[in-house]
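**Student:** I'd like to go over a predicted model; first the sequence, then the structure.
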Amino acid sequence: MKRVVLCLQYDGTPWQGWQTQVSGRTVQDRLELALQKFTLTDVQTHCAGRTDAGVHALAQVVHFDTAIEREASSWVRGLNAFLPPSIAVRWATEVTAQSPDGFHARFSAHARTYHYALYNHPVRAPLMVGKCGWAFRRLDADAMQRAAELLLGTHDFSAFRAVDCQAKSPVKTIHRIDLARRGDMIVFTLHANAFLHHMVRNIVGSLVYVGYGKYPPEWVAELLHAGDRSRAAPTFMADGLYLAKIDYDPQWQLPVEAGSGFPWL
């Protein structure tokens, strides 16, 4: 058996997240259907990060095992022929997976990067619906950045995890959290070893409260130390969230794409 790794890009708007569901309206369901049509076999896929409904991916990494021989370019062209317009394979490669510590899309990853695109304007932008979050009051990006920096490092992020989060430990390490204002767009970039369920959207929601002036930047540190989800801001909308990059050890020699290709990111 060969282990094939794919990089997947998708618009999460029409899908009920990554993970397979009875409805079949998920990214995993459509990818496995495309694999079945292309290989005439049943294939089970494994992803680096299970995105929620409405969440997008610039570079989701997926692996599967198969006995079928194909060139990398053939996997890309063949699968894209069976995928809907909102999902595309960007690249494919084969890795060695004979040993117990062989490559795994999820467990071999040592860091992940998410972007959150937030449109900050008094009037909503119809052309950005589904692609960006929206805040109609002017946000103080400098105050939000000061608050964000209080989250750097290794902490118990219970205050920012979903109630139904299944992670064994709430302790994660945020290596980088930046905000960049570009006109009416604010782009958040979070880089961490791993994220809890809803962690990015919960952090963004609380930073927006700081940006509104509802709380000072220090409030975020208070939330972190209290570990009480009910004290933090509501989970922010999924629309502007993008799984941007998965980091792996160079030994796997996975292709790397330069830049996001999107002007708002």
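**Tutor:** Cool, got the structure.

**Student:** only C-alpha atoms for contact and neighbour calcs from this point on.
**Tutor:** Will do.

**Student:** buried residues in stretch 70-77?
**Tutor:** A72, W75, V76 (16 or more other CA atoms under 10 Å).

**Student:** hold the first one in mind and look at this next one:
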Amino acid sequence: MEENEYQNFKLTFSWNGEKFHGYQQQPNVFTVQEAISKAWFILTKETVTLTGCSRLDAGVHANCFVLNFQSRTKYSLDRILKGLNGIFHSHLHLDISLYSVEHVESDFHARFSANGKHYRYLIWNGFSEHAFLTRRCWHVRSKLDKSELFLQFQNYVGEHDFSAFRAVDCGAKNTQKKIYKIHTQFHPVYPECIIIDIWGDGFLKNMIRNMVGTAVDIASNKLPKNTITEGFLHKNRNQMGVCAPAWGLTLMQVFYSDIELNSSLKAQTFFPSPC
């Protein structure tokens, strides 16, 4: 590599979102982007501009978060992998891990090159608790009609205007999104844990959390059964359900090829753990 030649790096991370104020760097709060930028500077003494696949709300977890950036570093991929993980865990003491690092084509963009994402939301419906699972779930203690809950989630599948399901401060110009598939199941060991897997071409700010909150409010008889379908028509956030808490949401996977996306959509079983 020439002295001034940049290369495009693609890095894949996982993290526990409890102590982060989301991914996107913001003033006066600690974010994942800030943590990664700091770790990269410690390793290479280089300041880079990170491009993430998603903003992610404060408290949301990542099983597979992809970002890219241009760098002049001559460090090997193996040294970067080991070096950054050492800095995260031993120096910064952060619950974030780098899974893979690779060179990619110059036109690869972590956000705009993606053609789909898979998110998972966890609900814990019961009075008993689990030391690990419950803290990663939205603990709903009120009685839920589980059959109705699962049925309501299927109303989201397809292409719709999700204006009624976005945050009031969401600035996205395009509110038309396509939900490819929603798979709902009970945890195979702990039936109190409800696992909701959602695949889509893109998501608005707070969209999944508002989708989940609305479905739960319908299943607990707080909202009419036609709330979701009516929401696509009136587009009014104030007539929908609560926004489910961030700690129940995990970005599971980002897809950059139709083969990857179609393979995931055709799968019949999914790993039951939050990550």
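**Tutor:** Great, that's in hand. It should be emphasised that the depicted structure is a prediction, and the values quoted were computed from it without experimental measurement.

**Student:** Restricted to helices, list the buried residues of stretch 70-77 of structure 1.
**Tutor:** With DSSP state H as the criterion, helices contain A72, W75, V76 from among the buried residues of stretch 70-77 of structure 1.

**Student:** Show me the strands in the stretch 51-200 of structure 1, by range?
**Tutor:** 56-66, 87-95, 111-120, 133-135, 153-156, 171-182, 185-192 (DSSP state E, counting those that start in this stretch).

**Student:** any chance of the ones you listed in CSV, with mean neighbour count and distance to G261 of structure 1 too?
**Tutor:** What follows is those, written out as CSV (neighbours: other CA atoms under 10 Å; distance: least, CA to CA, whole Å):
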stretch, mean neighbour count, distance to G261 of structure 1
strand 56-66, 23, 9
strand 87-95, 20, 12
strand 111-120, 23, 13
strand 133-135, 21, 19
strand 153-156, 14, 29
strand 171-182, 17, 16
strand 185-192, 21, 14
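
**Student:** got CSV for the buried residues of stretch 70-77 of structure 1, with distance to D52 of structure 1 too?
**Tutor:** Output for the buried residues of stretch 70-77 of structure 1, formatted as CSV (distance: CA to CA, whole Å):
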residue, distance to D52 of structure 1
A72, 28
W75, 26
V76, 24
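
**Student:** can you tell me which of those lies nearest to F157 of structure 1?
**Tutor:** For the buried residues of stretch 70-77 of structure 1, the residue nearest F157 of structure 1 by CA to CA is V76; the value is 37.9 Å.

**Student:** Per the alignment, that closest one pairs with which residue of structure 2?
**Tutor:** Alignment note (TM-score structural alignment): V76 of structure 1 maps to L81 of structure 2.

**Student:** Its match touches L98, doesn't it?
**Tutor:** Yes. Using CA atoms under 8 Å, L81 of structure 2 is in contact with L98, at 6.5 Å.

**Student:** residues in structure 1 matched by stretch 204-216 of structure 2, start to end?
**Tutor:** Going by TM-score structural alignment, stretch 204-216 of structure 2 lines up with residues 196-208 of structure 1.

**Student:** which outside residues touch that stretch?
**Tutor:** Residues outside stretch 196-208 of structure 1 that contact it (CA atoms under 8 Å, 6 or more residues apart in numbering): 114, 116, 139, 144, 147-148, 157, 160-162, 164-167, 170, 188, 190, 220, 232-238, 241.

**Student:** Now, of those residues, which are buried?
**Tutor:** Counted by 16+ other CA under 10 Å, those give 114, 116, 139, 144, 147-148, 157, 160-162, 170, 188, 190, 220, 232-238, 241 as buried.

**Student:** What about those, which are in helices?
**Tutor:** Per DSSP H, these map to helices at M144, A147, A148, V220.

**Student:** Closest one of the ones in helices among the buried residues of stretch 70-77 of structure 1 to T51 of structure 1?
**Tutor:** V76 (21.6 Å).

**Student:** what sits against the closest one?
**Tutor:** Contacts of V76 of structure 1 by CA under 8 Å, 6+ apart are V89, R90, W91, A92.

**Student:** aligned partner of the third one in structure 2?
**Tutor:** For W91 of structure 1, the aligned residue in structure 2 is S100 (criterion: TM-score structural alignment).
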